[in-house]
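Enquirer: Dropping a prediction and its sequence here:
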Amino acid sequence: METHIYSSLALPCSVIAVGAFDGVHRGHQEVIKQAVKRGKFLNAPSLVYTFDPPPRVYFQGAYMLSSIQEKLPKLEVLGVDQVVIARFDHVYAQASAEEFIETLSKLNPLEIIVGEDFRFGRNRDGDIHLLQKYFTVRVIEPVCCSSGNRISSTRIRQLLSRGEVQSSHSLLGWPAGE
């Protein structure tokens, strides 16, 4: 797996999973697995485009479920070919939705795979509908736990804040300590 700090990386083609992927929980894993699967099918490298720190951590001071150093080995286990890490800071946060689309265009995505709640660009102005104007987009439905509740990083943080460590680990889908 090759890792790139956000730059002017250009690829001849790719299948991209985009997201913060904080915790690389079971819902994130489904998005990433689909990118890997589609990349193999389309004979294109799978690429995860992610952020460090995650936007929710940057804007709201949320507890970070996994550092980039913890996230990368998980992405490798999932079979990702390439990772682009965008440093999420004041400058990056000011980028427009159109600038984000231009960045993705340099990676020549055959498909982009995202979760249904994916937003991007300054003030979260960009959404799936805007992305679909420029790219072929696959939207992955939410993954739910056995009780039927949606798995999300926010929910995992809530469980951890209540001391429900075992429940949070079952949603993450990784053995404790990974």
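Expert: Everything's here; your move.
Enquirer: going forward, measure contacts and count neighbours with C-alpha atoms only.
Expert: OK.
Enquirer: Surely Ile112 is in a strand?
Expert: Yes: the secondary structure assignment for Ile112 places it in a strand, going by DSSP: H, G, I helix; E, B strand; the rest coil.
Enquirer: In contact with it: list those residues for me.
Expert: Shown in contact with Ile112 (C-alpha atoms under 8 Å, 6 or more residues apart in numbering): Val15, Ile16, Ala17, Val18, Ala35, Phe135, Thr136, Val137, Arg138.
Enquirer: Would you quantify the distance from it to Ile85?
Expert: Computed as C-alpha to C-alpha, to the nearest Å, the Ile112 to Ile85 distance reads 16 Å.
Enquirer: same deal with Leu159?
Expert: Using C-alpha to C-alpha, one gets 27 Å for the distance from Leu159 to Ile85.
Enquirer: Between the two, point out the one with more neighbours.
Expert: Shown here are Leu159 and Ile85; by other C-alpha atoms under 10 Å, Ile85 has more neighbours (20 against 17).
Enquirer: Where does the more buried one sit, in terms of helix or strand?
Expert: With elements delineated by DSSP states H and E, Ile85 resides in strand 82-87, which encompasses its position.
Enquirer: which secondary structure elements does that strand contact?
Expert: Contacts defined by 3 or more C-alpha pairs under 8 Å, 6 or more residues apart in numbering; DSSP states H and E place strand 82-87 against strand 2-5, strand 46-52.
Enquirer: okay, the ones you listed in a markdown table with distance to Phe100 next?
Expert: Supplementary listing: the helices and strands packed on strand 82-87 in a markdown table, determined by distance: least, C-alpha to C-alpha, whole Å:
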| stretch | distance to Phe100 |
| --- | --- |
| strand 2-5 | 15 |
| strand 46-52 | 11 |
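Enquirer: Below is structure B, check it against A:
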Amino acid sequence: MQTIYDEAIQLPASVLTIGALDGVHKGHQALIKTAKRRAIELGVPLVVYTFDPPPRVYFKNAMLLSSLTEKLLKLQSLGVDFCMIAPFNEHYMTKDVSSFIEEITELNPVEIWEGPDFHFGKNREGNIAALQKFFTVNIMESLRCPSGEIISSSRIRGLLNENKRVQAEQLLGWDHVASF
């Protein structure tokens, strides 16, 4: 996997997914595996565009579920070809929707894969409908655990705060989970 930190790259074509991916939990894994399958079918690289730190950690001082190093190792194990890392800071959060779209246009995404609640850009003004004006966007429904609840980083943080580590680890879905 090639890791690109805070710089733009150009690709002739790609399959792209964008997100904080904190913890790279089972829901993230399902999304990335689906995007990877499509990238293989289309003969293009899979690009993951992510943030360091994750926005929720930056804004709300939320618990970090995986360090950048852990996240990169997990993404590599899922077959990601390129990982673009944007430093999430005061400067980055001023990036408007059109600037973000210009940046990802350089990746020439044949398809973009996202979860149903994806937002981007300054004040989270961008959404899936905005992306669909420029790109083919596929929406993967949120993965649910056996009890029917959506698997999310927020839910995992809540379980960890309640000292329900085993349940949190089940939702993360990795054999080894960092100490929290």
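Expert: Looks like it came in fine. This is a predicted model, so every value here is computed, not measured.
Enquirer: picking up where we left off before, taking strand 46-52 as reference, get the angle to the strand holding Ile85 of the first structure.
Expert: 20 degrees (axes from the mean of the first three to the mean of the last three C-alpha atoms, to 10 degrees).
Enquirer: hang on, the earlier thing: of the helices and strands packed on strand 82-87 of the first structure, flag the one that's most buried.
Expert: With neighbours taken as mean count of other C-alpha atoms under 10 Å, those reach their highest mean count in strand 46-52, at a mean of 24.
Enquirer: Following superposition onto the second structure, what is the mean distance for the helix or strand just after it?
Expert: Past strand 46-52 of the first structure, further along toward the C-terminus, the next helix or strand under DSSP H and E is helix 55-60. After superposition onto the second structure, helix 55-60 of the first structure sits on average 0.7 Å from its aligned residues (mean C-alpha distance after the TM-score superposition for the first structure).
Enquirer: Need the contact partners of helix 55-60 of the first structure.
Expert: Contact partners of helix 55-60 of the first structure, identified using C-alpha under 8 Å, 6+ apart, comprise Ala20, Ala62, Tyr63, Met64, Phe88, Asp89.
Enquirer: The second one: neighbouring residues, count only.
Expert: Counted by other C-alpha under 10 Å, the residues lying close to Ala62 of the first structure total 13.
Enquirer: repeat for the fourth one
Expert: Residue crowding around Met64 of the first structure was assessed by other C-alpha under 10 Å; the count is 16.
Enquirer: these two touch, right, it and Asp22?
Expert: Yes: if you go by C-alpha atoms under 8 Å, Met64 of the first structure and Asp22 touch, sitting 6.8 Å apart.
Enquirer: joint contacts of the two?
Expert: By the contact definition C-alpha under 8 Å, 6+ apart, Met64 of the first structure and Asp22 are jointly contacted by Pro54.
Enquirer: right, and the helix or strand after the strand holding Ile85 of the first structure?
Expert: Using DSSP H and E, the helix or strand that directly follows strand 82-87 of the first structure along the chain is helix 90-93.
Enquirer: buried ones in that following helix?
Expert: Under the neighbour-count criterion of 16 or more other C-alpha atoms under 10 Å, helix 90-93 of the first structure has Ala93 buried.
Enquirer: average offset between it and the second structure?
Expert: In this overlay with the second structure, the average offset of helix 90-93 of the first structure from its partner residues is 0.4 Å by mean C-alpha distance after the TM-score superposition for the first structure.
Enquirer: now the closest residue to Pro87 of the second structure other than its chain neighbours: how far from Leu68 of the second structure?
Expert: Leaving aside its sequence neighbours, Pro87 of the second structure sits nearest to Asp52 (C-alpha to C-alpha, 6 or more residues apart in numbering; 5.0 Å). Note on Asp52 of the second structure: its distance to Leu68 of the second structure, by C-alpha to C-alpha, is 7 Å.
Enquirer: Quick one: average offset of the strand holding Ile85 of the first structure versus the second structure, please.
Expert: Superposed on the second structure, strand 82-87 of the first structure shows a mean distance to its aligned partners of 0.5 Å (mean C-alpha distance after the TM-score superposition for the first structure).
Enquirer: residues in contact with the residue positioned nearest the centre of the second structure?
Expert: The structure's the second structure has its C-alpha centroid closest to Gly19; by C-alpha atoms, centre = their mean the separation is 2.7 Å. For Gly19 of the second structure, the residues meeting the contact criterion (C-alpha under 8 Å, 6+ apart) are Val48, Tyr49, Thr50, Phe51, Phe118.
Enquirer: Thr136 of the first structure touches Ser105, doesn't it?
Expert: No: contact between Thr136 of the first structure and Ser105 fails when scored by C-alpha under 8 Å: they sit 11.7 Å apart.
Enquirer: what's the closest of the contacts of Gly19 of the second structure to Thr94 of the second structure?
Expert: For these, the minimum distance to Thr94 of the second structure (C-alpha to C-alpha) is 14.3 Å, reached by Phe51.
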